[in-house]
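Participant: this is a predicted model, with the sequence first.
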Amino acid sequence: MVQLVEDVLLLIFIELQNDPASLYSCILVNKTWCRIAVPILWKYFSYAYKNPYNHKRESREKLYNVIAHFLPNSSKNKLAKNDIKLPLNLISNMLLFNYMEFFTRLTSALIEDMARLLIKENSNYKINLLENEIYNLIYNRCKNIRHFNWNTQTQLYLCPNAEEFFYNIRSLEFNFLFITPVMLLKLAVVCQNITDLKIHDCDEDSLDLVLFIKMQNNLRSLSLNFNNKEEQYIQLSNVIGQKAVTLKKITLGPVITLIRPTFFPSLTYLRYLFLNNNDCDLYESVNWQEWEHYINMTTFPYLQYLKTLYLLSGIECLIIERSGEKILEIDVYHPLKTQDYPTENKKLIKMISLRCPKIIKLTLDVDPDNLEEISNLLSNCSLLEKIYFTTKNYIYPNGDKLLKIKSNKSPATLREFSFVDKWNFSLKGLESFLEDWKNKNQFPIKFTHYYKEFPKSFCWVFVKKNVR
């Protein structure tokens, strides 16, 4: 049997990094395959178990049992004195790897779940004791963890070796409701190298949070999830402006209008922008002119990804206009409907057509009166691979018109078309489109219909044309 060189094996296993079943099969081939595949498989575990409750109890118990084998004797003795005997199922042979070194991500939810599954009784004292010993193990043995998700009120920085652990963290995610001002101040002292920061349920314009953000030396990605529909986050707006020179990714929501957009002109190097306004009920009371003013002062020369939810088309249009024609993906979901929405929608489609020559993926609401602009967009955006069109109107029979435009104007790169049920295609129009597509020898197209089920007659057309 011809042996693959290890570098080639590594490349193959990296391609399989999100396929644990295949990786497990590779481990069983021989020692070389096992040695290369095991670290990748355990890296998958550390990522996939961000929410351990998504996995079967049996799988979690097996994982936790292996981790328990690495508890030092001092911890095992301490636990034994409190009638906690671990590991539950002793592995007779010596473990072949130091699996703890393979963890790159950790969530406090995993530690909590591990303690509750391994303690077979309802004792908060024993659960807390075991959690503390697991954290001590992690701080001592898991030297490669760079991503940490903190969802506990436990003061984790008090454990021995916690300082070194948090010093090495690069990606931190936490729920603001669990973090006290004291915790933030303590963390700010030892945890200053965060490049990716995600904060959930932020319910106040906290000075302590502002100071923590300010202490980060190279913050590149910031996600703020607000949990207050009334308070203005002025201090947070200011600190975003102060960190703007390094920021490349910003996610704000679900009420973006709580934060003043004064920082936008400083976002010179931004590559990814997600503005989620899903929970804003008072659209008419929002000072959109302030947003337009500051975005009009901004340029986004490096912007590649734009995603919006419940935003005015005028704001979306302005962001695209101020971009540097490098946008690869646009996702515009549920734009706010104004009195002159068809005109605003037309302007947005035109702007994408003019300013996004490199776009690969597009999600867009399309007013039925603007199909001619869609035709121009498909002609100009010659690198499009995926499109997803929604609409707020029932537009039969214009669904067939859209199919005709797609058939005549779609770039050769297009391979996926998705739509919602309001695009009412006729049987004849659908069959004609599929026949035309087949005759052009283009990429096989993936046809995805969301929400309601396809009519059975449509399914028969797909069978006839061999479409999946």
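Facilitator: Looks like it arrived, so ask away.
Participant: use CA for all of it now, contacts and neighbours both
Facilitator: Will do.
Participant: how about the residue located most distally from the centre of the chain, what does it touch?
Facilitator: Within the chain, the residue lying farthest from the chain centre (CA atoms, centre = their mean) is residue 81, at 43.6 Å. By CA atoms under 8 Å, 6 or more residues apart in numbering, the contact list for residue 81 is empty.
Participant: roughly how far apart are it and residue 129?
Facilitator: Remark: distance between residue 81 and residue 129 (CA to CA, to the nearest Å) = 11 Å.
Participant: same question for residue 47.
Facilitator: As judged by CA to CA, residue 47 and residue 129 stand 25 Å apart.
Participant: over to residue 146?
Facilitator: Distance from residue 146 to residue 129, by CA to CA: 25 Å.
Participant: ok, residue 239 next?
Facilitator: According to CA to CA, residue 239 and residue 129 sit 39 Å apart.
Participant: go on, residue 359?
Facilitator: Computed as CA to CA, the residue 359 to residue 129 distance reads 53 Å.
Participant: between the two, which is the more surrounded one?
Facilitator: Set residue 359 next to residue 129 and count neighbours by other CA atoms under 10 Å: residue 359 wins out with 23 against 17.
Participant: that one in helix, strand or coil?
Facilitator: Look at residue 359: counting by DSSP: H, G, I helix; E, B strand; the rest coil, its state is coil.
Participant: can you tell me, leaving aside adjacent residues, what's nearest to it?
Facilitator: Spatially, and ignoring its direct neighbours in sequence, residue 359 is nearest to residue 328 (4.0 Å; CA to CA, 6 or more residues apart in numbering).
Participant: hmm, who's touching stretch 223-231?
Facilitator: 197-205, 250-255, 258, 280.
Participant: okay, pairing it with this:
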Amino acid sequence: MTRQLPVLPADCISEILEHLDKDICTLHSCLLVDRLWCKISVKILWRDVWNCKYYCYQRSILSTLVACLPKESKELLHEREIFISTPTPKPPSFSYEKFCKVLPIYKMCIKIENVLNYELPPTFNIKERNFLVINEIIKMYTNQIYSLKKLTYYNYKEYRDFSFTCFPGVRSLSELGCSSNLPSDFFNQMSQICQNLQSISIRFNSVEVSNDLKELISLQNNLKHLTLTAFFDASWKDIIPSLTKHLKTITKLYLYSDKDNLSLSFVSSFSNLQEIMFSFYNEADFKDLQYAHFPRLQILKIPYRCYHYSVYKHIMKFLETNGSNLKKFHTHEHDPMLSLSIPRFCTNLRSLFIILKSGELNTLANIFTSCQYLESIGIWCGCVYLSEEKVLEIVADHAPTNFCELKIYNISNSEFVTPEDLELFFMKWNNRTPKKLFSLIVYKSNYNSHSLLNERSMKVIKKYERLGVTKLAIKMYREDAEEEEIRMEEIS
């Protein structure tokens, strides 16, 4: 007699699959289990579907959405001789558009245009054709989405002939990304229906800011996260008075700019900041901020390099004032004195990203010795920076008890380390007390085609993976890009 396995309740299956939200391949496999698993997996896959990077997925998404279009939209496309193939001639199994929780209009427009330009034959009115398809899809979204979490709307040319006040999903919105030069009626409409935004990201396109945008910010009741981006001649100066109401509620502040004359003095007014990111290409006015005290600050990120020596001095002073509270510090600056200030002022760090050159091994050892709560560190290796072999040696001999994750950005054309070096490191790690699973994440440049690990090295790693000592992940990155987690999502 065949023993039947117990059937899990729907909420248990949903809880399990939620942990796979970034594992697209596994979620696709879950679609084939049964209808319940399929329904739960589809909801997860489609809530942020435009985040996909691969063309084959983008083409499938577009064809599925076209199949979901209402009858009048399909007839309109056929009248204009726009024929887009659908997965099957039958109606779709689900109303996929209703599952959308994240609507990035700019990103969606670009991906739809790419597919249309590649799949459909060229015509004299390509722009009009693309506009029509995109507009019908957006109209369908506005009519069918009843619970939207995030909307990003960055470009004036994206503005379509529909009203956001008639978009039921916007009423549940918690995150908004927009450009300062969007039409005033957009900000007016959002002010009427969205007064509980928790996160606002604004890309400034000019010095002047409309009163409608200022009012939208002032009307919010629970604003926690704020991102301000100003490049070229744009400025966020005019928006600062509108932030007065939110000085105590904002906990996360991101500032991006290529200007060196934008004052940061207003930042010190946010008394409850827990996370700050400064991303400046030139010298920023850190002088006004270096003595500011943020008693709740836990995360500080400075991903882009500043090219003026005085900036380092101001950042060091900032760390002297606030470093003891930091749990995470990421800097893409390289300055020996700045690096030496970390073990002096940031002794409670859990996560660190830092750039050290080949002569700064002692600095890395000092960081491990002083930062006894450190769990993860990311560094560049190769060329003029530290060698992987020396880094592993320092980690084995000096890493504190809680340390368990090493992220290495390999920028050279050489192999990672020799099998003998790996064997020695894992033997030392295996003898640690207490022993923690060691996570080794190696980021390899897309522009380097060499193999990081030869067959013998892989055998060593597989051996210690079976023993439960380590796990390895090799990921790709671009040499001209910063760490993915600290890049702004939609800078075009």
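Facilitator: Here it is on my side, so go on. Here the structure is a predicted model, which means the values were calculated and not measured.
Participant: now what about the TM-score between them?
Facilitator: After superposition, the two chains reach a TM-score (TM-score structural alignment, normalised by the length of the first structure) of 0.77; 441 aligned residues with a CA RMSD of 4.0 Å.
Participant: strands of the first structure, start to end?
Facilitator: 105-107, 147-150, 171-175, 196-202, 221-226, 249-253, 272-276, 305-309, 329-333, 361-365, 386-390, 416-419, 446-449 (DSSP state E).
Participant: contacts for stretch 4-20 of the second structure?
Facilitator: Here stretch 4-20 of the second structure has contacts from 26-27, 36-37, 40-41, 44, using CA under 8 Å, 6+ apart.
Participant: drop anything exposed from these.
Facilitator: In those, burial by neighbour count holds for 27, 36-37, 40-41, 44, counting by 16 or more other CA atoms under 10 Å.
Participant: which residue lines up with residue 270 of the second structure in the first structure?
Facilitator: Under the alignment (TM-score structural alignment), residue 270 of the second structure pairs with residue 267 in the first structure.
Participant: I'd like the distance between the nearest residue to its match once chain neighbours are set aside and residue 198 of the first structure.
Facilitator: Nearest residue to residue 267 of the first structure, sequence neighbours excluded (CA to CA, 6+ apart): residue 244, at 5.2 Å. Noted for residue 244 of the first structure: a distance of 16 Å to residue 198 of the first structure, by CA to CA.
Participant: try residue 186 of the first structure
Facilitator: For residue 186 of the first structure, the distance to residue 198 of the first structure - CA to CA - is 18 Å.
Participant: equivalent analysis for residue 272 of the first structure, please.
Facilitator: For residue 272 of the first structure, the distance to residue 198 of the first structure (CA to CA) stands at 14 Å.
Participant: same check on residue 291 of the first structure?
Facilitator: Separation of residue 291 of the first structure from residue 198 of the first structure (CA to CA): 23 Å.
Participant: ok, residue 459 of the first structure next?
Facilitator: Residue 459 of the first structure is 43 Å from residue 198 of the first structure, by CA to CA.
Participant: what do you get for residue 297 of the first structure?
Facilitator: Relative to residue 198 of the first structure, residue 297 of the first structure is positioned 27 Å away (CA to CA).
Participant: please say which position in the second structure residue 199 of the first structure maps to.
Facilitator: In the second structure, the residue paired with residue 199 of the first structure is residue 202, using TM-score structural alignment.
Participant: again, but for residue 387 of the first structure
Facilitator: Under TM-score structural alignment, residue 387 of the first structure pairs with residue 377 in the second structure.
Participant: wait, residue 126 of the first structure touches residue 119, no?
Facilitator: Yes - between residue 126 of the first structure and residue 119 a contact is recorded at 7.3 Å, counting by CA atoms under 8 Å.
Participant: overlap of the contact sets of those two?
Facilitator: Residues touching both residue 126 of the first structure and residue 119 (CA under 8 Å, 6+ apart): residue 84.
Participant: about what we covered before: and the residue nearest to residue 267 of the first structure, what's its match in the second structure?
Facilitator: Using TM-score structural alignment, the partner of residue 244 of the first structure in the second structure is residue 247.
Participant: next one: its match from residue 180 of the second structure, what distance?
Facilitator: Distance, residue 247 of the second structure to residue 180 of the second structure, using CA to CA: 21 Å.
Participant: looking at those two, which one has more neighbours?
Facilitator: Remark: of residue 247 of the second structure and residue 180, residue 180 carries more neighbours, 25 against 18, as counted by other CA under 10 Å.
Participant: which residues touch the more buried one?
Facilitator: Contacts of residue 180 of the second structure by CA under 8 Å, 6+ apart are 202-206, 209-210, 213.
Participant: what about burial for those residues, which qualify?
Facilitator: By 16+ other CA under 10 Å, these give 202-206, 209, 213 as buried.
Participant: TSV for those residues, including distance to residue 416 of the second structure?
Facilitator: What follows is these, written out as TSV (distance: CA to CA, whole Å):
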residue	distance to residue 416 of the second structure
202	41
203	40
204	43
205	44
206	47
209	51
213	51
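Participant: can you get me a residue count around residue 451 of the first structure?
Facilitator: Residue 451 of the first structure has 9 neighbouring residues, counting by other CA under 10 Å.
Participant: same deal with residue 272 of the second structure?
Facilitator: Other residues close to residue 272 of the second structure by other CA under 10 Å number 18.
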